[in-house]
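Chemist: sequence and predicted structure are below.
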Amino acid sequence: MTNSPCPILEFDRTFYQYPCNSRSAIQNLSLKVPVGKRCGLIGQNGCGKTTLFLLANGLYQPQQGTVRWQGEPFRYDRKSLTKLRQQIGLVFQNPEHQLVASTVEEDISYGLYNLGLAESEVARMVGEAIEQFDLTELATQPVHNLSLGQKKRVSIADIMVLKPKLLLLDEPTAYLDSCHTRQLISLLQQIHAIGTTILLASHDLDFIYRWADWVFVMDRGQLILEGTPETVFAQRQVLEQLQLGVPLAIELMEEIRAIVEHDGNSNIETFEQWQQQILQARRLL
């Protein structure tokens, strides 16, 4: 019998409390991020998702418990954190909090120069990132002229140019239109295909259901549920108690199941007939 692989990131009975808050933002959290997976993190605002990311990137240090990277506890000296942040990349919800330079190519090069790399090596890596993330036409553009979707793409390129093993994204689809959301999903597929583990927080349950291999559900700083999307979203009663609900696809499947169980050997043969039955079940007709 083979042992399961060591999680790439682990929280072990971790606590974190903000100075002006009487309740811990993270409370006795034990959570393991499986290596090589696309992981979704869901929960209401204030459940601790963003704090988890800040702990995962070493920006915060837990007051109790341990955070481990590839089996080893975090070390919080400057040298160790610099090395850690090359391997664990964090993309904030608001790209304005991350974009620091005047132009796109300057912004992508910023983190590389901080590593003390030679000019030629920086130029090579920036060029590769610009091509990989389809930013050639924007390379010399001022960052402040970009659309929100373009800024999010640049902020991801800023991190991926460092070639991290784990990418953390806080609400990456927030405020994006459907076109930019599709582009982002395609980009995440490319990133995962090169071997990057992804942990992504989102309120978009339909997106998480379609995209994730593994789902974590948080509430009040604690892990409530985890598992495959099918396993997690089958726990409808728990999710509704947390005021999360379930993806539309789950709702439709439940309605179809109810129709079939009600009608027995159903004579429904066409999509239009199914559509009418579902709408009737929803009392929209």
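Modeler: Sure thing, it's come through.

Chemist: please count neighbours and contacts with C-alpha atoms only from this point.
Modeler: Fine.

Chemist: how many other residues sit next to residue 156?
Modeler: Per other CA atoms under 10 Å, the neighbour tally for residue 156 reads 28.

Chemist: which residues touch it?
Modeler: Residue 156 is in contact with residue 91, counting by CA atoms under 8 Å, 6 or more residues apart in numbering.

Chemist: could you point out which element follows the helix or strand containing it?
Modeler: Using DSSP states H and E, residue 156 sits within helix 148-160. Next helix or strand after helix 148-160 toward the C-terminus (DSSP H and E): strand 166-170.

Chemist: which strands or helices does that next one pack on?
Modeler: The helices and strands touching strand 166-170, judged by 3 or more CA pairs under 8 Å, 6 or more residues apart in numbering; DSSP states H and E, are helix 49-56, strand 88-91, strand 197-201.

Chemist: what about the helices in the stretch 51-200 of the chain?
Modeler: Assigned by DSSP state H, counting those that start in this stretch, the helices in the stretch 51-200 of the chain fall at 78-87, 104-114, 119-132, 148-160, 178-193.

Chemist: how about these in CSV, adding distance to residue 280?
Modeler: Shown next, in CSV, are the helices of the stretch 51-200 of the chain (distance: least, CA to CA, whole Å):
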stretch, distance to residue 280
helix 78-87, 52
helix 104-114, 52
helix 119-132, 47
helix 148-160, 38
helix 178-193, 28
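
Chemist: comparing these, which comes out most buried?
Modeler: Compared across these, helix 148-160 shows the largest average neighbour count, a mean of 24 (mean count of other CA atoms under 10 Å).

Chemist: ignoring the adjacent residues along the chain, who's closest to residue 113?
Modeler: Spatial nearest neighbour of residue 113, chain neighbours left out: residue 122 (7.1 Å); criterion: CA to CA, 6 or more residues apart in numbering.

Chemist: from memory the one you found sits against residue 109, does it?
Modeler: Yes - look at residue 122 against residue 109 with CA atoms under 8 Å: they come within range, at 6.5 Å.

Chemist: what's the overlap in contacts for those two?
Modeler: With CA under 8 Å, 6+ apart, residue 122 and residue 109 have no common neighbours.

Chemist: hmm, back to that, check contacts around the residue nearest to residue 113.
Modeler: Contacts of residue 122 (CA under 8 Å, 6+ apart): 109, 112, 113.

Chemist: find the nearest non-adjacent residue to the second one, please.
Modeler: Nearest non-adjacent residue to residue 112, counting by CA to CA, 6+ apart: residue 122, 6.2 Å away.

Chemist: and that neighbour, how close does it get to residue 251?
Modeler: Using CA to CA, to the nearest Å, residue 122 is found at 49 Å from residue 251.

Chemist: element containing residue 225, please.
Modeler: With DSSP H and E as criterion, residue 225 is part of strand 222-227.

Chemist: which positions in that strand come out as buried?
Modeler: Neighbour counts over strand 222-227 (16 or more other CA atoms under 10 Å) mark 222, 223, 225, 226 as buried.

Chemist: another structure for you, compare them:
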Amino acid sequence: MSSSVFQNQSSHRISTHGVGSVLRSIFAYRISCVGFVIILMLVIMAVFAPSIAPQDPNVQDLYHVLEGPSRRHLLGTDDVGRDLLSRVIYGARVSLLVGLISTAFSAIIGVFVGLIAGYKGGITDMIIMRITDTFMCIPGLILLLVMAAALGPGIHNIIIAITLLGWTGFARIVRGQVLIIRELPYIEAAHAAGASGFRIMFKHLLPNAMAPVIIAVSMTIGGSIMLESAAAFLGLGVQPPTPSWGEALRIGYSYLEIVPLFSIAPGLMITLAVLAFNFLGDGLRDALDPRLRGEGKKVE
């Protein structure tokens, strides 16, 4: 954001507009409404999976292997006779869990690192940013695969690997905001009044740098879901029999001509989840960035 956005301490705090105002701004745009509805459906699917799923996702039926859609199995069965619809529904749990937790950890680490770098400046800023740049220079998928292979497969290790990938973006965002905000008059006044560095960072700088962080969180969740699915597709994610969209996509790829829905269903869910969080991020950007208000397509 440009410095004109930050004219005074109250002008750029999210709380000034109020949560209700932000939500109204989000729902004023078709694209963010679509994203919110899809995310809500995915959350309901994940939370109430035992009630929604027609069958136990781990029960095998070797007499009905690789069957197409039927009244008993609406999406068909997989290579060991498990119900595909049930596994797709339960797979939402893994994807959302990994996406939310890894993004939360990435945001916490990145915000703290960026806050320190932007506030301290000088040699501290230079060292932190060079470390950040080093991480960002490595292709994300390659680094994820190396870390997943080193740590071993499993949901906890995938969360750790994605967290180590995701914090750099948040660090750069927060650092950029802090470099602007720290030059404003009210920050200088806080220094003159004898406020401690801790108070200035966490009471004045951080709250006023959170708008772009919130936008980035929504976008990052979608990216984390994609990375988890990619790791699972390569056999480094959540291990069977735990249902996972990426794992289903990996196995179903071998039977694409026999049972197309084996791959299409989980692939479609991954696509919808990633798009939904990106759509919501677009709405949050329009709602929280004063420069962009009124530029989106509103609901008529």
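Modeler: Nice, I can see it. These numbers come from a predicted model, not from an experiment.

Chemist: TM-score them against each other, please.
Modeler: Once superposed, the chains reach a TM-score of 0.25 (TM-score structural alignment, normalised by the length of the first structure), with 125 aligned residues with a CA RMSD of 6.5 Å.

Chemist: residue boundaries of the helices in the stretch 201-300 of the second structure?
Modeler: For the stretch 201-300 of the second structure, the helices defined by DSSP H, counting those that start in this stretch occupy 210-233, 245-252, 261-288.

Chemist: now do the shortest one against helix 261-288, angle only.
Modeler: Same thing as helix 245-252 of the second structure. Using axes from the mean of the first three to the mean of the last three CA atoms, to 10 degrees, one finds that helix 245-252 of the second structure and helix 261-288 are set 150 degrees apart in direction.

Chemist: packing partners for helix 245-252 of the second structure?
Modeler: helix 84-120, helix 210-233, helix 261-288.

Chemist: any chance of the ones you listed in JSON lines, plus distance to residue 46 of the second structure?
Modeler: Converted to JSON lines, those look like this (distance: least, CA to CA, whole Å):
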{"stretch": "helix 84-120", "distance to residue 46 of the second structure": "5"}
{"stretch": "helix 210-233", "distance to residue 46 of the second structure": "14"}
{"stretch": "helix 261-288", "distance to residue 46 of the second structure": "12"}
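
Chemist: how about the ones you listed in JSON lines, adding mean neighbour count and distance to residue 172 of the second structure?
Modeler: Converted to JSON lines, those look like this (neighbours: other CA atoms under 10 Å; distance: least, CA to CA, whole Å):
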{"stretch": "helix 84-120", "mean neighbour count": "23", "distance to residue 172 of the second structure": "6"}
{"stretch": "helix 210-233", "mean neighbour count": "23", "distance to residue 172 of the second structure": "10"}
{"stretch": "helix 261-288", "mean neighbour count": "22", "distance to residue 172 of the second structure": "17"}
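
Chemist: residue 188 of the second structure is nearest to which of the ones you listed?
Modeler: helix 84-120 (12.4 Å; CA to CA).

Chemist: what helices or strands is the closest one leaning on?
Modeler: By 3+ CA pairs under 8 Å, 6+ apart, helix 84-120 of the second structure packs against helix 30-47, helix 49-52, helix 122-137, helix 155-181, helix 210-233, helix 245-252, helix 261-288.

Chemist: out of these, which gets nearest to residue 113 of the second structure?
Modeler: helix 155-181 (5.7 Å).

Chemist: in the closest one, which residues are buried?
Modeler: Quick answer for helix 155-181 of the second structure (16+ other CA under 10 Å): 155, 157-181.

Chemist: what's the angle between it and helix 84-120?
Modeler: Using the same axes, to 10 degrees, helix 155-181 of the second structure lies at 40 degrees relative to helix 84-120.

Chemist: after helix 155-181 of the second structure comes which helix or strand?
Modeler: Assigned by DSSP H and E, the successor of helix 155-181 of the second structure is helix 185-192.

Chemist: now for that next one, which elements pack on it?
Modeler: For helix 185-192 of the second structure, there is no helix or strand it packs on, judged by 3+ CA pairs under 8 Å, 6+ apart.

Chemist: show me which positions of it end up buried.
Modeler: Quick answer for helix 185-192 of the second structure (16+ other CA under 10 Å): residue 187.

Chemist: helices or strands next to the next helix or strand after it in the packing?
Modeler: Next in sequence after helix 185-192 of the second structure, counting helices and strands by DSSP H and E, comes helix 197-199. Of the remaining helices and strands, none touches helix 197-199 of the second structure by 3+ CA pairs under 8 Å, 6+ apart.

Chemist: residue 149 of the second structure sits in which helix or strand?
Modeler: helix 140-151.

Chemist: got the angle for that helix vs helix 155-181?
Modeler: Interaxial angle of helix 140-151 of the second structure relative to helix 155-181 (the same axes, to 10 degrees): 130 degrees.

Chemist: okay, buried residues for helix 140-151 of the second structure please.
Modeler: 140, 143, 144, 145, 147, 148, 149.

Chemist: what packs against it?
Modeler: If contacts are counted by 3+ CA pairs under 8 Å, 6+ apart, helix 140-151 of the second structure sits against helix 155-181, helix 210-233.

Chemist: quick check: which of the ones you listed is nearest to residue 130 of the second structure?
Modeler: Of these, nearest to residue 130 of the second structure by CA to CA is helix 155-181, at 10.8 Å.

Chemist: just name whatever secondary elements the closest one is in contact with.
Modeler: Checking 3+ CA pairs under 8 Å, 6+ apart, helix 155-181 of the second structure ends up next to helix 84-120, helix 122-137, helix 140-151, helix 210-233.

Chemist: got the angle for it vs helix 185-192?
Modeler: Inter-element angle recorded for helix 155-181 of the second structure and helix 185-192: 90 degrees (by the same axes, to 10 degrees).

Chemist: I'd like to know how far residue 199 of the first structure sits from residue 30 of the first structure.
Modeler: Taking CA to CA, one finds residue 199 of the first structure at 15 Å from residue 30 of the first structure.

Chemist: before we move on, what about residue 87 of the first structure?
Modeler: 21 Å.

Chemist: rewinding a little: redo the helices and strands packed on helix 84-120 of the second structure as a markdown table? Include distance to residue 108 of the second structure.
Modeler: Compiled in a markdown table, those are given as follows (distance: least, CA to CA, whole Å):
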| stretch | distance to residue 108 of the second structure |
| --- | --- |
| helix 30-47 | 22 |
| helix 49-52 | 29 |
| helix 122-137 | 15 |
| helix 155-181 | 8 |
| helix 210-233 | 10 |
| helix 245-252 | 27 |
| helix 261-288 | 18 |
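
Chemist: among these, which comes closest to residue 111 of the second structure?
Modeler: Nearest of those (CA to CA): helix 155-181, 5.4 Å.

Chemist: do I have it right that residue 40 of the first structure meets residue 200?
Modeler: Yes - Residue 40 of the first structure lies in contact with residue 200 (CA under 8 Å); the separation is 5.0 Å.

Chemist: kind regards, and thank you for your time.
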